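# Here is a sequence together with a model predicted from it:
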Amino acid sequence: MSSSPVLEALRQSTAARHHRIEAASRVEERLRDPAARAAVMRRFLDLHRSAEARTAPWDGALRTLGYRPEPRSPLIVAGLAELDETARPEAPAVRGGPFGEAIGWVYVTEGSMLGGRIMRRSMIADGIGLQGLGFLDPWGDATGIRWRAFLRAMEDACASGQAAQDDVLKGGCDAFDLACALLVPTRPTECVA
């Protein structure tokens, strides 16, 4: 699949945010540490619950376009239970925005699956136990298929006028901003674009 104009614009608009979170969050290092794992997982849970609240009103539209949304927050809650930890109560629901913004949020959460696969493989190679970390790579070999289905849905939504590209870019930037605020341990100002 060649890169689409929407995808290129989204990558360009979120690149600095994406780089900052990768450089400052040390997510894999913290997930490898049994003492830090549950705390990091709770932050992922907050991120995914927030994203799911913003995207859930548009799940049907995404399905119509050939992408099947699958929430990861239940997998994180189950992972915390495997660690004999509890999840925080759900935060009050946030109000979803336009369809394009939801697509931007899905871009970040679905894209994180690719990173989760890499982290999981690295931990396996190093003999790190994966207790509670099923949410990192729940789709296994289907991850790439899901990613391509999402990219087609995003492209079709924008091409058909169902979603505005500017809204997609805003949603992607907002999702990365929240991810940085939640996952960067000590200096969230590093997330400011």
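Sure thing, it's come through.
# From here on, just use CA atoms for contacts and neighbour counts.
Noted.
# For the residue nearest to residue 18 when sequence neighbours are not counted, list the residues it contacts.
Residue nearest to residue 18 in three dimensions, not counting chain neighbours: residue 176, with 6.7 Å by C-alpha to C-alpha, 6 or more residues apart in numbering. With C-alpha atoms under 8 Å, 6 or more residues apart in numbering as the criterion, the residues that contact residue 176 are 14, 17, 18, 21, 108.
# dropping in the other structure now:
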Amino acid sequence: MAAYAFSKLQFPLKNIWFMLMLGTLMLPIHVKLIPQYIMYNQFGWVNTYLPLIVPKFLATDGFFVFLMTQFMRALPKEIDEAAIMDGCNEFSMYAKIIMPLSVPTLVTTSIFTFLWTWNDFFSQMIYINDVKKFTISIALRQFVDAMGHSSWGGLFAMSTLSLVPLFLMFVIFQNYLVEGITAGSVKG
């Protein structure tokens, strides 16, 4: 919805809000870490998977808002004009026209969000403290002992198994992934 607003709607200070959203891409995660931790702790989300999942659905990654905004800007204006002529308001145009056309970009965004969350060791270490709730990234780290005694066979077996969901996701959605990445890059 944020991408739709930036690409299709007119509102005061739209360009400034867009630049601020892009500015969040330049903030290191360490700058946002303490305020986010305090907020998630107050919500009771620390030691749950919620801090790793919920923000991804709320457009907290400026890169994906930018990607989808650029895709929606590349859609022909004639589509919008035809929808308005057919009696669509902004919400129905978004739900019935723009969203179905944005499926490749949505799939690309979903895949990259999943991959980045799956591989994000730092956030998982910060928000999950219980050994029983450790994610694969943190559990893999448990195989390496500080004293040099490591279970290399178990580590390599678990590493290989941890790649299976990523590989399957890529194989299943590879057509959407390529189409979503190249969408909007070539004007016809």
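Right, received. Where do you want to start? What you are looking at is a predicted structure, and each value in this text was computed from that prediction instead of being measured.
# Kindly provide the TM-score of these chains.
The TM-score (TM-score structural alignment, normalised by the length of the second structure) is 0.32; 101 aligned residues with a C-alpha RMSD of 5.4 Å.
# how near is the residue nearest to residue 18 of the first structure to residue 125 of the first structure?
With distances taken as C-alpha to C-alpha, to the nearest Å, residue 176 of the first structure is found 29 Å from residue 125 of the first structure.
# and the longest helix anywhere in the first structure, what other elements does it pack with?
Of all the segments of type helix in the first structure, defined by DSSP state H, the longest one is helix 99-125. The helices and strands touching helix 99-125 of the first structure, judged by 3 or more C-alpha pairs under 8 Å, 6 or more residues apart in numbering; DSSP states H and E, are helix 34-55, helix 143-159, helix 165-183.
# Distance to residue 63 of the first structure added to those helices, as TSV?
Rendered in TSV, the data for those read as follows (distance: least, C-alpha to C-alpha, whole Å):
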stretch	distance to residue 63 of the first structure
helix 34-55	12
helix 143-159	9
helix 165-183	17
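# Pick the most buried one from those.
Ranked by mean neighbour count under mean count of other C-alpha atoms under 10 Å, those are led by helix 165-183, which reaches a mean of 23.
# ok, which stretches of the second structure are helices?
Using DSSP H, helices in the second structure cover 2-8, 14-23, 29-43, 50-57, 62-74, 77-85, 90-93, 99-101, 103-119, 121-127, 136-142, 152-182.
# Let me have the ones you listed in TSV, extended by mean neighbour count.
Formatted as TSV, the entries for those read as follows, by neighbours: other C-alpha atoms under 10 Å:
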stretch	mean neighbour count
helix 2-8	18
helix 14-23	14
helix 29-43	12
helix 50-57	14
helix 62-74	20
helix 77-85	13
helix 90-93	14
helix 99-101	14
helix 103-119	18
helix 121-127	16
helix 136-142	16
helix 152-182	14
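# what's the closest of the contacts of residue 176 of the first structure to residue 180 of the first structure?
For these, the minimum distance to residue 180 of the first structure (C-alpha to C-alpha) is 5.4 Å, reached by residue 21.
# How many residues are close by that closest one?
For residue 21 of the first structure, the tally of surrounding residues (other C-alpha atoms under 10 Å) stands at 22.
# I'd say it and residue 180 touch.
Yes: with contacts counted by C-alpha atoms under 8 Å, residue 21 of the first structure reaches residue 180, the gap being 5.4 Å.
# Now do the contacts for residue 30 of the first structure.
36, 37, 40.
# should've said residue 159 of the second structure
Contacts here follow C-alpha under 8 Å, 6+ apart; on that basis residue 159 of the second structure touches residue 140.
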